[in-house]
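*Asks:* need a structure here:
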Amino acid sequence: MKALTFHGKGDIRCESIPDPGIEDPRDVVIKVTACAICGSDLHIYDGVIPQMHDGDVLGHETMGEVVEVGSSVKNLKVGDRVVVPFTISCGDCWFCQHGYYSACERTNPDHKKAETLWGHSPAGLYGYSHLLGGYRGGQAEYLRVPFADSGPIKVPESLADDQALFLSDIFPTGYMAAEFCDIKPGDTIAIWGCGPVGQFAIRSAFMLGAERVIAIDNVPERLALAEKAGAETLDFSKADIYDAIQSMTNGRGADACIDAVGTEPDPTASIDSMIDRVKVATFLGTDQPHVLRQAIHCCRNFGTVSVVGVYGGFIDKFPMGSAINRGLTFRMAQTPVQRYLPRLLERIERGDIDPSFIVTHRAALEEGPEMYKTFRNHKDGCIKVMLQP
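*Replies:* The predicted model follows:
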């Protein structure tokens, strides 16, 4: 089969590799009908994510048609259309039983590596390094889905692929980011990053009752899409974000702030972000927390900071004094996608949201390496790439 594979920083290739097969009775194999390039994949493309091996198959936003079924899988059959959560979860361990699927104890065979870095291991993820299992990703013609009786959800025929695909990651992640904010009537939510996750966070915040959403970015197409959803926008290259949010909230600050950027903010955003970038480039740091610092300072007293942008290691100059003295609450996670799938699928079916709004570019799998460059460099108004093998 054909698949997109990693061969070092900035080197993504479409090449032929062996087809997957059933390896465990709980597996299924799907023929991929749609997959996508996620903003998190760009961290791999930029060489930021450790433990990526030459030839690793990328991608964790995938859906398709079941073509093989393991003997223990009773909830799926050949021919079913399914969307696959990016978090691989057994469904049986303590964390899965409590709804914390992204912390599954059993699906990361590389858990010792993760424990060395983070203290404890999260669940395995598709196509996202040998810290998280080394699983083949879904930017391919076929995908083996382990623990298939505890992951994929059937997609009704009434929904097109571009409406269902983003249940795999970015819709649940954006929704979780907004849900973490514990939104009350009248609340103002500030969101850093108007990429795909930020766009879903904007719409989710409004669905959950926010009165105002302030969206922060510097890419014109992203800001325009945020405004289309009803957000007020700030271009960080033209405005002092702290001063602007203080002015817009009568000096109180946003009720909650969402970091949908993570470890790779625009290094030209400020002197602070430039220093962070230099530290990473000279191996004096692992992450660039400029956005997180700014979100903390812009949040009102006893507000909430919701973090869904990807961080991988350690951050410095963390304003702990601000956080503790002002009573901030922090919520963050890799999304336990299975927890959100039924309710978000229902929202799509009843017309609360049509996730296909996010797609700006559609391409064949063979065009994937070029689409990585297009997405990475914001070329041609690119906000989200959907690939169709």
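*Asks:* only C-alpha atoms from now on, for both contacts and neighbour counts.
*Replies:* OK.
*Asks:* who's in contact with the host helix or strand of residue 175?
*Replies:* Using DSSP states H and E, residue 175 falls within helix 170-179. Contact with helix 170-179 is made by 38, 166, 196-202, 204-205, 208, 258, 306-308, 332, 334-335, 337, 340-341, 344, 355, as judged by Cα atoms under 8 Å, 6 or more residues apart in numbering.
*Asks:* who are the contact partners of the closest residue to residue 118 other than its chain neighbours?
*Replies:* Distances taken as Cα to Cα, 6 or more residues apart in numbering place residue 313 nearest to residue 118, at 7.7 Å, with adjacent residues excluded. Residue 313 sits next to 117-118, 286-287 when contact means Cα under 8 Å, 6+ apart.
*Asks:* before we go on, could you also do this sequence so I can check it against the first one:
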Amino acid sequence: MRALTWQSKHTVSVEDVPDSRIQEPTDAIIRITSTAICGSDLHLYDALSPFMDKGDVMGHEPMGIVEEVGSGITNLKQGDRVVVPFNVSCGHCWMCQRGLQSQCETTQVREQGSGATLLGFSRLYGSLPGGQAEYLRVPHADYGPIKVPHTGEDEQWLFLSDIIPTAWQGVKYAEVPEGGTLAVFGLGPVGQMATRIGVHLGYRVFGVDPVSERREMAARHGVEVFDMEGFGGRKIPELLREATGGRGPDGVVDAVGMEAHGSPLGKAAHTVVGLLPDAVARGAMKTAGVDRLNALHTAIESVRRGGTVSLSGVYGGMQDPMPMLTLFDRQIALRMGQCNVRHWVDDLLPLVDDPSDPLGVHDLVTHRASLEEAPGLYETFQKKQDGCIKVVLTP
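*Replies:* This is a model prediction of the structure:
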């Protein structure tokens, strides 16, 4: 079968790889009909490349049609249409039973000290082949896949695999009171959905991003937008306080993560680590501060006293500097973590199925292409060229 594979830093290619096949009784094989490129894929393309191996199949936002099921599967049958969550969870362990599917004790990658196995996401999370391919083996398919109707275009359902539940969790973790204010830093796909969810929940929502096309998209959905560089030399925290009666937003979602703009020291750390042999680089990333923290530090400076900063963007450094005096003095709460996709599905399915499209899922994709065109679009997406916000691929 054909699949998008990692070859080296900044190099991916579509290659012939072994066909997906049933390995366990609870496996299913999915014929992929749509799969997306995520901002997290760009981390593997660049900053987290030391944890990748040549030939790894990428992608963790897939959906498609069930082609084959293992002998232990009773909830799915051939021909079912499903969305596949990016994290693999069993549904019955202590963590899953408490809604922490991203920490599933059955699929934890203990040799790396990591949480649940993720589709297509490096040896840090199990090196499980991902969904930017013609077919996908789905472990624990007796629990994970989300059955959806055969009605509607794929794009109506596809983002249940990751970005909609990730954004929903990020907003919920921000602990915004009823009628309160929410700021979202980073208006990529997750940030776009987080702002729309905030609007849907009745909050006053601010969106912050340096890219004009992203700000324009958010503004179409009732979001008050700011350039990350500020306005007239004034800094974002000052502008947000001015807009909120001098306090700052009740909650802030950082949807940027480790590769934030405006963090020269973090960029230098990424560059240095990228020059090391992979084995050495992996050790460095597990013991050093290598993240670009501009967005996170600005979020902490912006949120009101007693407010909450929610991290949806991925961070990978182990000793990143944090402004502990500010966090303590201003009584700021931090919440974060990989999304517990299955925990939020019951809340989200009715919204995605609503013909009025309250979350604006039909206004997100900017680029559609075949799987064979994926390598060029990785570069376009990373460099934020051609107004690229969300890419959907058809194998």
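*Asks:* TM-score of the superposed pair?
*Replies:* Scored against TM-score structural alignment, normalised by the length of structure 1, the superposed chains reach a TM-score of 0.94; 376 aligned residues with a Cα RMSD of 1.3 Å.
*Asks:* tell me the counterpart of the residue nearest to residue 118 of structure 1 in structure 2.
*Replies:* Aligned against structure 2 by TM-score structural alignment, residue 313 of structure 1 finds its counterpart in residue 317.
*Asks:* gap between that match and residue 166 of structure 2?
*Replies:* With the distance defined as Cα to Cα, to the nearest Å, residue 317 of structure 2 ends up 21 Å from residue 166 of structure 2.
*Asks:* let me see the contact set for the aligned partner of residue 270 of structure 2 in structure 1.
*Replies:* In structure 1, the residue matched to residue 270 of structure 2 (TM-score structural alignment) is residue 280. Going by Cα under 8 Å, 6+ apart, residue 280 of structure 1 touches 286-288.
*Asks:* wait, is residue 280 of structure 1 part of a helix?
*Replies:* Yes: the assignment for residue 280 of structure 1 is a helix, going by DSSP: H, G, I helix; E, B strand; the rest coil.
*Asks:* number of nearby residues for the residue mapped onto residue 382 of structure 1 from structure 2?
*Replies:* With TM-score structural alignment as the criterion, the equivalent of residue 382 of structure 1 in structure 2 is residue 388. For residue 388 of structure 2, the neighbour count with other Cα atoms under 10 Å is 18.
*Asks:* wait, a strand at residue 388 of structure 2?
*Replies:* No: assessed with three-state DSSP, residue 388 of structure 2 is coil; it does not lie in a strand.
*Asks:* which residues does it contact?
*Replies:* Contacts of residue 388 of structure 2 by Cα under 8 Å, 6+ apart are 366-367, 380-381.
*Asks:* same thing with residue 252 of structure 1?
*Replies:* When the contact criterion is Cα under 8 Å, 6+ apart, the partners of residue 252 of structure 1 are 246, 300-301.
*Asks:* in structure 2, which of those residues still touch?
*Replies:* On the basis of both residues aligned by TM-score structural alignment, their matches' Cα atoms under 8 Å, what survives of the contacts of residue 252 of structure 1 in structure 2 is 246, 300-301.
*Asks:* return the closest of the residues you listed with respect to residue 134 of structure 1.
*Replies:* Looking at those and their distance to residue 134 of structure 1, the nearest is residue 300, at 40.6 Å (Cα to Cα).
*Asks:* alignment lookup: the closest one to structure 2.
*Replies:* Per TM-score structural alignment, residue 300 of structure 1 is aligned with residue 304.
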